[in-house]
Each structure stands twice: as structure tokens, then as C-alpha cells.
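*Asks:* Sharing a model prediction with you, sequence too.
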Amino acid sequence: MAAAAANLAGRPGVRVVVIGDPGTGKSSLVVAVATEQFPENVPKVMPHTRLPADYFPDRVPITIVDTSSSPEQKPKLIAECQAADAVVLTYACDRLSTLDRLSSYWLPELRRIQLKAPVIVVGCKLDLRDDQQNSLEQTMAPIMQSFREIETCIECSALRQIQVPEVFYYAQKAVLHPTAPLFDQEAQSLKPRCVRALKRIFILCDHDRDGALSDVELNDFQVRCFSAPLQPTEISGVKRVVQEKMPEGVNDSGLTLTGFLFLHALFIEKGRLETTWTVLRKFGYDNEIKLRDDFIPTSVKRAPDQTVELTNEVIDYLKGIFNMFDIDNDEALLPSELDDLFSTAPENPWTSDLYKDCAERNVLGGLSLEGFLSKWALMTLLDPANSFANLVYVGYSGDFNSAFTITRKRRVDRKKQQTQRNVFQCYVFGPKGAGKTALLQSFLGRQPSDALPTNSDRFAANTVEPSDGTRKTLVLREIPEGDVRSLLNNKESLAPCDVAVFVYDRYPFCRAIFLFIVLFSALCHIYAGNF
């Protein structure tokens, strides 16, 4: 696969801050890259210097911020570092004391201020370096082992114009094509979130779903990402490299997922991070390896008494996904099968306390189809944007409007005494110890003792059959006693509530269940116009 620069023209620029001990060549480095010559007279601190967008192939301008190392300027230096996209940390090749100061002062100080930007360590005054000194790799290896935030190291000479532009090219590259989200330097392997994204991309490109990218599919992938086809000899060469290093990376059908992941790890190890980033960005990923906002809406406009529900199209899609991942055909998804289903998402969205204990499961922890759909209904009710994002992550190709429907306002439903909604929310009130959690557990066919402790809201979602024979999803939300006052004082907080259940400890548990069923059935009758 030929690498190509990512389309990053939309980025306003990269801000690079240069720091280091006095006399290490900071200002000379800045002047040399801007003027392409060694300065005769250098000011103590250079004013902000801008490299134009066409200076490097990514066509993103760079603003270089020089700094003073004097103690009285330390607050300003810290502020500049905290505003930086990348930091260039200098030492002088002819003064080993400045090299020692990287580990004894500068790098610990950057950690102390919780710097998030990548660090490029630069040995200036290469022309004065003693030939008897260790190589750059030998010198920097222990430092980089201790300080993983160092993106790369380089030596340069402003006087001789040796590798001066490269310093700022690597700084820009560290921002536009960062290593940290993709690769674990210590384990020397792709990070889990990167693997998940690349697995999704592989599946999307495997049009015939045979578990391998054929020559045609590989070429389509290449054209989509890099706008250039692969020649047959190039495809053969790619597969040969993979097969030599990892035989299972290629089979009779083409490049397997194992081989696809191996190739990207190889690109990163060889410093060609722009190749992997180009692929990720072409498929909509941002620097956190999540789908960008232009792919996934961050919010859904609706009135407080309107909710979002899954369409029949998506429900049918989810039923198909359920059957696909029910490997043992036991009509339930075991935790391992569910993890596999979400293996193309940044993480399994149902590992949080909110979703762990909210639906029916069998004795082995398997999730039935009804429980599976109930969890999706709950996620859509509470966080439609997150629900849609995860639909896309697991392969849904439709748009937001085909996936979801926004229900009519509840006050209109009540006025007309009918509704087309399929998901209803019941708030469960009662004093502590009255049996609210037990009620939710019983609704899911569990014992009260099965409830997991949680510091967040507790929900239970399941399908019910009102007297009219239709199937609905009912969501019970347990309202902690301490939250009741604030909830009742906020009118919008009550807007999503269709019906309320009040649990008293003097009622037998079965009577509380009966009361809840009666209330819900009455609600459905009212909406159906039966009263």
C-alpha cells in the first residue's frame, strides 16, 4: 500500500513550543528553519515564527514559539507548554550536562505540569559533537524507555543546515499522525482500540464476507484510501511480505484480518504512521479513534416529553446480528459472544454499571434476544447518539433517520388518548429499603439478592404484552430516595415519565408487582382510547 498524506487541510495549524536549557541553540534553530541560513545575531527569544502551509506535504501551517529558560519566565514557559500541540526539547550535543538535564529536570517537569502534547528531543549543535560519543540511539534509548511521552529524537546543526527542517516535520507529524493512540511502545503491539477500528474497516472492505481481502477488494481499499490503484505486482509483493513474516496472514482467498493488522503494525514500526492514520481518517475516525462528529451526531433535538425509538428496520438488523453472533445457537449471547459482537466498537458499551444488570439473562449470563433488544431500546432512550454510534460500529450502514424515530410529544398522545410509541418509562419511587430494587429484579426474573451494587441510576428493561396483544418495551427506573426532591422540582425531569409506581414496605412484594402491572395496563388502555 502506498502511503499518502492525510487530508488535513481543515486543521488551522500546529503550535510547536521550543524549550531547553540556556545556550542549547533554541533561537538559532528557529531562525535557521525560517530563513534557511545560520543567523549572525540571534535575539535571546525569537518572536512567534510561522511556517506556511506549503512548507511540508501535509499542508498545515506551523507556529513556532520560542521560550526563555530564565526562572522569572517559568510561569510563561509553563503556559506556553500547556497550549502547545507539540514540544521540542533541546540539548547541546557538545555539552553533556544539558543532556543529563533532560532526565533530571525537563522531562520530570513536563510530567509535573501534566503535559499532553508529544515531545521531540533535539540535539542541537551537531557540528560540535565529539565523534567519540555514543550514537544517538545508544544515548537516547534509556531516556526514551523511562519517558514514553518522547515521540522521537533527532540531532541537527543550524550552522551547517543539517536536519533543521526535519525537526519541525517530526513535530508536525507527531501531532497529525500521533503514535500514542495506535501503538503500545512497551508491548510493541497495536493498541486495542486501533485493532477494533481496523477490524471494522477490514469487515467493511470484505464485500463477499469470506474473511479475506481478495486482490479486487485490496485494490478497492487502496483506491478509496489513497486515490491510486495497486498494480498486480504490488499486490503480490504485499502478500509475499505478510506470508514470509506471518503465514496465517494470507490464505487462498487473499489477505486475512491477521495479515491486515500485521501490515499496519509494520507500517507503524517503520515510522509510516501517516499510512494507518490516512486509512482511519478515510473511514471517519478522529485522533481518539472514535467516529467523528460529522459521522455521528453528538445530540438529538427533541422536546423533553419526546423520546427516540428504534425503527423496525434496525430491529430486524439487530435480530440478524444476534443470530450471527449466537455461535452455539442456544438463543442467547454469552458474554464472550457479546464482546465479539462489539469487537469493532471502541469498547463494549454495556460494560458500565448502567447496562450490566438491566436486562434478562440466563443462568450462564447469556442475553436472550428480548434482553438484547431491550438493552438497545434502553440505550436509545437514554443516549440516542451513543446508540447510533454503536449501530454504525457493528456494521449498520443506514443513516440516523432510518435507524430511529422521534416519538410524538406525550402531551399530544394524552390529549388524543392514543400513541404509536413502543417504549414506555416507569419511575419507581419509595423509601430506602421499601423494595424498589427487588421490584426491578423481579421484573427481570431474578432474585433481589442478584442485584449488583451501583452508584449510578438503576434501570430494568424488558418486553411486556398489554391486554391488546401488542409487544412493548417497558423501562423501570429506580429513583433513589435522595433524588426525589430535585426530580420533583424540575418539570423537565418528569417529562419522560409515562407512569409512576410507589413502593411501600408494608405491601407484600407480590402486591407491589400487581400494582405495577395494573398501572401499566391502564396506561396502555388510555393511549389506545379504551377508557
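*Replies:* Right, received. Where do you want to start?
*Asks:* only C-alpha atoms for contact and neighbour calcs from this point on.
*Replies:* OK.
*Asks:* What is the subsequent helix or strand relative to the helix or strand harbouring A377?
*Replies:* A377 is part of helix 369-382 when elements are defined by DSSP states H and E. Downstream of helix 369-382, the next assigned helix or strand under DSSP H and E is helix 384-393.
*Asks:* then this one, side by side with the first:
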Amino acid sequence: MSSSSGTGRSGLRPVSLDGSHILIALAGDTGAGKTSFCHALVDETPFSGEHFSQLSGPVVIPAALAGGYADLAILDSNADQADHFQTILSKSHVIVLMFDGSDPTDDYLATRRVSSYWLPLFKSLNLKVPVIIAKNKKDIPAENAALESVHAAMRNGELCANGLYLCELSVKDRQGIGLVVSYAQKSVLYPITPIFDFVNQTLTPHAARAFLRIFRCINRSCTGYLSDDELRQMQRRVFGSDFQPAELQLLKQSLKRAVAQTADSQDNGPSDDVSVAEDQSGVSFEGFLILMLRFVTQGASEAIWAFLRSFHYDDKLEIEINLPSLHHEPDQCVELSSEAVAFMTEANKQLFAVLLNTATGGLLFPSMDQPKTLEEEASSSSGQRAVPLDSVIAQYQSLALFDVATVARLFALSGYDSDDFGKLFKVSKRRALERRTNRVQRSVLQFYVFGSPNCGKSTLLKNGSAVRLQSKHTLVFREIPESYVDKVLQSREALDVPDVFVLAYDGADPYSFQYISQVYRKLVAIVPETPCVFVVTKADQDIVVQQNDESPEVFCKSRGLPWPPILTSALNDDFGSFFDSLLQVALRPQLCLPSVSQNAPGSAPCVSCPPSASNLRKIVLIGSSVVVVVGVAAYLYRRAKSN
């Protein structure tokens, strides 16, 4: 190459250390060939063998020429210039450590310097970047045994925790220069550290978990083996090409042999989980992991990242999705679309449950105080750890009210193929528009449950776990703790969320209705258009006279509210009629609206305190399935962020 720095050519140019380039730092002893390496990149004249007394300026390889998204900048260095040297290393994304392997008598010394000085130096400087070890002057023969100390250093997990790669080159003959640059670039664009544990020489737990999820997403047949069709679909999805029949058979045979060798090398013989029987024509998970490890050991890091990125993983092995903005008003809600429900329905139940229980660490089992969790229900009915599909849909739908991004991420974890995650959701119409047309079209109905202290509202909601409704609507109940009532009443945004207010009072407590009637007055003064339903709890006990300026009957009848109220009891198993009554009110709100609306006062002060799952109890009902969860949204969000 010439020294021209024109477009599309390498050249000596000013380089910014602000992150606009991929910085490749050259390190090594004097005479290793670092400066010659830089000049060889920009000068195509024959190598003269001269020694350069000054450091080379930065060599920039344009992104168009390097085949990446950013320009490459190769930075020369000299360890004798301590400040400049440490600045270069600290700013670099990758280090190329060069040593001179030309003189057999000095070769041992040069290689020992790599393991005894340079690598420990990088460790002491806390440099968390990959290192390319480059043996220069391969044109001069040297004893192979001299590299043993380098190989030993590469087996030292403490020295190579960030990744070590060994290659040979000859600056004089211009052999291997491009390979060194390519290795350096790939080590940054396709990092191995998140995938491979150099200390233990195995895949990292995070990567193994990601590959397990990918394997199960591909293995739609749930057989534990990837069929030929599944392998072809995998190849098309990841690489945009198809297997030739001979290539496919060769791959399967190679992986089966590798799996068998791995199993035979274990002390206890072949594992029960690693089947290599002749009647199994697919690729097992163990074979799939071996394929991933081959990509690592053979330096094909771009291939392994093609797998990961095609399944929405970013450089930190976190699920990365592009979700469009789903702006909605408080009286609207985000619902799962028909495409989302169809995807979940078509997915095999066993596959879906396995994905949720392993890939996300039991993401759908956060409640510890339920009388019977989803996990227990599934285990008792099938003997396996599975999740009823309707219950999964209910959980997803309830979480979508709080955290759409996490729901989209869970769909990605479950193998959703499309990049358009916006198709998974829809926003309901404004509630005022629905009521104007007397057609409630939303499938998610929300309820706030207020009640006097110790009236039994929590018990009431917990008993919903046995309810079966013949409706396709999702009912979401949120208990408003007494300590949170004032904050909710001060937020019009929060009060616009529910379709119905449920007002519970204890029939055996003479002062219970007094409390809830005051809550009602405040509610109807702010949101008179939202229906209210009075519920009497502990109806199995003797009903006492309520100490209030108006009896409950007079209070309700004078305001055009239904009377008598709904009676409930923890001893009464017929909770279906209770929840069905609330469903009918939500679908026909005019049933429980006051006959004379009170004029709402001026805009109430809005505080940033919309109800959230961290402080509200919730019960979710969908179709014929009921799920009771405590703090599910906050829990799912924390668990998803930690994965």
C-alpha cells in the first residue's frame, strides 16, 4: 500500500480517542516489529530492514476497506514512554502483543517475556480487552518448542481472562499482517469474553443458558433433537442460506462422534442425557453446544454471534428488541394482539413452559403466598412442570399493563421470530368513546378495590383462584391499601385507569361503611363517570347496624346505586357469581352509575403516583383460567432485568 491517506486506503491520519474508531494498540519489546508493522500497512515498497527511531503515527483503515462499521486505528507504542504507553493501552479496544521470534538463541527469552512480563503487566493495569499474541518474523525458522511458554500462558486463566489469540506473521514478507488486523477487529466486533470462560475453558453460564433457549426455540417438535427440517430453518434464519444434503449429513455425523467422545471421556461413562442411539437422527443439545464451541476454538466468532443476534441478543447477552412507542392515555390500556395470542396458542404448551421455567428462571412463579401456585396446579395435573396456556396469557396480559418492554422481551425469549414486536400489542379505544357507543370492545377490564381496614378485601381476592368464568375478558383487580388511598385520590391519572371501583365494607363492623362511604364521595366528585359497586364482606357473620349518617340502603338508593349490595363470604365457595357480577358492571357501566352526577371540582392536583404492582395486590382472571399474583409486575421486571 502507498502512504496515501485517500478514501478507501489505509493511511497515517489524526485519530480521536473519543470512541469514533476501533483502537488497536501495538505493544511489545523494542525490535519486535511494531513500527515496521505500521509502515507495512501504508507502504507497498519492498521491506528494507531498517530500524525506525521514531514511533509511527496512527494508521487508519477505513470501515469500507476493513469491512466493519467503524474505522480501525492502529496505534504504535513504546514502553519506555510510560505516560504515552499507558494512555494508548487504556484507550484501546484490543492489544496486539508482538514479539521477535527470529533468533533461536533469543527466542526462548522473547517468548518468556510474553508470559512473565507483558501479560502480567496488562493484568496489573486492569486492562479488560482481548490480546492478540503475534509472533513476528515467521520467515526465519525457529524451534517450535520456544512457543511452549506462550501456550502455557494461554492456558493460564488469570492471564487470559479477557481472551488470548496466537498467530504468526512476517512484516518483511507481508505475511499474516491482514490476519492480525482481522483477528483484532473480530475480537472487538464479535467479543468472545461474554461467551467463553477462558479460566475454565468452557462456555460461560450466561452463554450456555442463551444457547439452551435458542436450541429449544429451534426445536419446535420438542423432541430434544433438531430434525433436518429444523436444522435447515436454523441455517436460513441465521445465515440466510440452506444446507446441501451432503453438508447436513456430514455435520450431523461429525457432531454425533464428538458427543460420543465427550460422553466416553467422562468417568461414569455416557450420560443418560446424551443419547447417540442410531434411531436418533437429529442433533442433540450437547451436539449443538459442541457446534458453538467449535466456532469459538476455530476463531469463527462472527458465526457464533450470528446465532446470538438472530435471536435478539446484544453484546452483553441481553435480549435487545426494537419496540415502537405505544403511547396511550390513562383510560386506555395496552393489550395483547390477536397475533400475540395466536403465537402463544400455536406454540407447544410443553415447549412454552420449558422455556419459561429454564430460560427465564421460573419467571411466572413469583407468588409465594398463594394457597396453590400455577406451578403446583400444573404439576398435580400433568406430573410435569408446565404452565397452563390460559394462565400464561393472563400473566402476559397483566404485565403488559405495566411493562410492555418486558413482555416483548419475554416473547423474544420464547422464540418470537419477527423483528416487529409492535405487532404483539394493541391499544384499546378511549373509554369515553366506548361508552358513547355502548360497546365495550376492550378485552382487559381493570378494577380498583377499596375497603376499610381488616374488612377482608385481600381474602376476597385470594379466593378468586378457584373461579372459572365463561368469558374471554381478562379481569385485573388491584387492591388499594389504606395508606395509599389519599395518593390515588390526588391523581386523576390514576383514577382514570380502572373501569370499575369496588367498595368493600365489613358487614360485622359497625364503622366499616362510614369509611368506605367517605371514599365513595371523594371518588364520585372526581370521576363521576366511573361505576362503583358496594360489596359486603363476611356475610356469613351477623350483619350489624352501620354507624353512619345514612344507612347503606338509604345511601345507595338516594344516589341511584343498586341495592342490595353484593354479599360475599370467605366460607362461601360461590365466588363465580361475584366476579361475574363485576364483569357485567364493567361491560354495562350504566348499571352502577349514580342517577344524578355531581359536578367535579377543578382539576385535582396530579402527583406522580399511579398505582404500581410494587404496592398493589392483583388478581387476574382470563377465560376459564384464574391466576392470583402478588406484586407480579415488579417481580417480573426485576427477574427479567437480572437475566
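*Replies:* Nice, thanks for sending it over. Since we're looking at a predicted model, the values are computed, not measured.
*Asks:* so what number do they get for TM-score?
*Replies:* TM-score of the superposed chains, computed with TM-score structural alignment, normalised by the length of structure 1, equals 0.69; 477 aligned residues with a Cα RMSD of 5.0 Å.
*Asks:* picking up where we left off before, which positions in the helix holding A377 of structure 1 come out as buried?
*Replies:* Buried residues in helix 369-382 of structure 1, counted by 16 or more other Cα atoms under 10 Å: 369-381.
*Asks:* next one: stretch 209-217 of structure 1
*Replies:* G211, A212, L213, S214, D215, E217.
*Asks:* List just the nearest of the residues you listed to K319 of structure 1.
*Replies:* Each of the buried residues of stretch 209-217 of structure 1 was checked against K319 of structure 1 using Cα to Cα; the closest is G211, at 21.7 Å.
*Asks:* wait, what's in contact with that closest one?
*Replies:* By Cα atoms under 8 Å, 6 or more residues apart in numbering, the contact set of G211 of structure 1 is I203, T256, L257.
*Asks:* I'd like those residues laid out as JSON lines, including secondary structure and neighbour count.
*Replies:* Below are the contacts of G211 of structure 1 laid out as JSON lines (DSSP: H, G, I helix; E, B strand; the rest coil; neighbours: other Cα atoms under 10 Å):
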{"residue": "I203", "secondary structure": "helix", "neighbour count": "19"}
{"residue": "T256", "secondary structure": "strand", "neighbour count": "23"}
{"residue": "L257", "secondary structure": "helix", "neighbour count": "22"}
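*Asks:* so what secondary structure elements neighbour the helix or strand containing D316 of structure 1?
*Replies:* D316 of structure 1 belongs to helix 312-325 when assigned by DSSP H and E. Counting contacts by 3 or more Cα pairs under 8 Å, 6 or more residues apart in numbering; DSSP states H and E, helix 312-325 of structure 1 packs against helix 335-341, helix 369-382, helix 400-403.
*Asks:* picking that back up, show only the entries of the buried residues of stretch 209-217 of structure 1 found in helices.
*Replies:* D215, E217 (DSSP state H).
*Asks:* of all the buried residues of stretch 209-217 of structure 1, which comes closest to W350 of structure 1?
*Replies:* Nearest to W350 of structure 1 among the buried residues of stretch 209-217 of structure 1: G211, at 26.7 Å, using Cα to Cα.
*Asks:* if I look at that closest one, how far off is I203 of structure 1?
*Replies:* 8 Å (Cα to Cα, to the nearest Å).
*Asks:* swap in C93 of structure 1?
*Replies:* For C93 of structure 1, the distance to I203 of structure 1 equals 49 Å [Cα to Cα].
*Asks:* just to revisit the earlier point, now the helix holding D316 of structure 1: buried residues?
*Replies:* For helix 312-325 of structure 1, by 16+ other Cα under 10 Å, it's V314, L318, F322, N323, F325.
*Asks:* Nearest spatial neighbour of the second one, chain-adjacent residues omitted?
*Replies:* Residue nearest to L318 of structure 1 in three dimensions, not counting chain neighbours: L373, with 7.5 Å by Cα to Cα, 6 or more residues apart in numbering.
*Asks:* now do the first one
*Replies:* Leaving aside its chain neighbours, V314 of structure 1 sits nearest to A403 (5.5 Å; criterion: Cα to Cα, 6+ apart).
*Asks:* Relative to Y635 of structure 2, how far out is the counterpart of the one you found in structure 2?
*Replies:* Matched to structure 2 by TM-score structural alignment, A403 of structure 1 sits across from L424. Counting by Cα to Cα, the gap from L424 of structure 2 to Y635 of structure 2 is 22 Å.
*Asks:* Looking at the two, which is more packed in?
*Replies:* The neighbour comparison of L424 of structure 2 against Y635 (other Cα atoms under 10 Å) goes to L424, with 22 against 17.
*Asks:* For I526 of structure 1, which of the helices and strands packed on helix 312-325 of structure 1 is the nearest?
*Replies:* Taking Cα to Cα, helix 369-382 is the member of these nearest to I526 of structure 1, at 21.9 Å.
*Asks:* how close does the closest one sit to structure 2?
*Replies:* Compared with structure 2 after fitting, helix 369-382 of structure 1 deviates on average by 2.6 Å (mean Cα distance after the TM-score superposition for structure 1).
*Asks:* where's that helix relative to the chain centroid, distance-wise?
*Replies:* 22 Å (Cα atoms, centre = their mean, to the nearest Å).
*Asks:* Equivalent analysis for stretch 436-444 of structure 2, please.
*Replies:* That offset, for stretch 436-444 of structure 2, works out to 34 Å (Cα atoms, centre = their mean).
*Asks:* buried set for that stretch?
*Replies:* Buried residues in stretch 436-444 of structure 2, defined by neighbour count with 16+ other Cα under 10 Å: V440, R442, S443, V444.
*Asks:* so is the second one in a helix, a strand, or just coil?
*Replies:* By that I understand R442 of structure 2. The three-state label given to R442 of structure 2 by DSSP: H, G, I helix; E, B strand; the rest coil is coil.
*Asks:* Need the counterpart of it in structure 1.
*Replies:* So, by TM-score structural alignment, R442 of structure 2 is matched to R421.
*Asks:* before we move on, back to that, could you redo the contacts of G211 of structure 1 as TSV and give each row distance to Y170 of structure 1?
*Replies:* Shown next, in TSV, are the contacts of G211 of structure 1 (distance: Cα to Cα, whole Å):
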residue	distance to Y170 of structure 1
I203	33
T256	32
L257	30
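*Asks:* From S103 of structure 1, how far off is the most centrally placed residue in structure 1?
*Replies:* In structure 1, the centroid-proximal residue (Cα atoms, centre = their mean) is K290; its distance is 3.5 Å. Distance of K290 of structure 1 to S103 of structure 1, computed by Cα to Cα: 34 Å.
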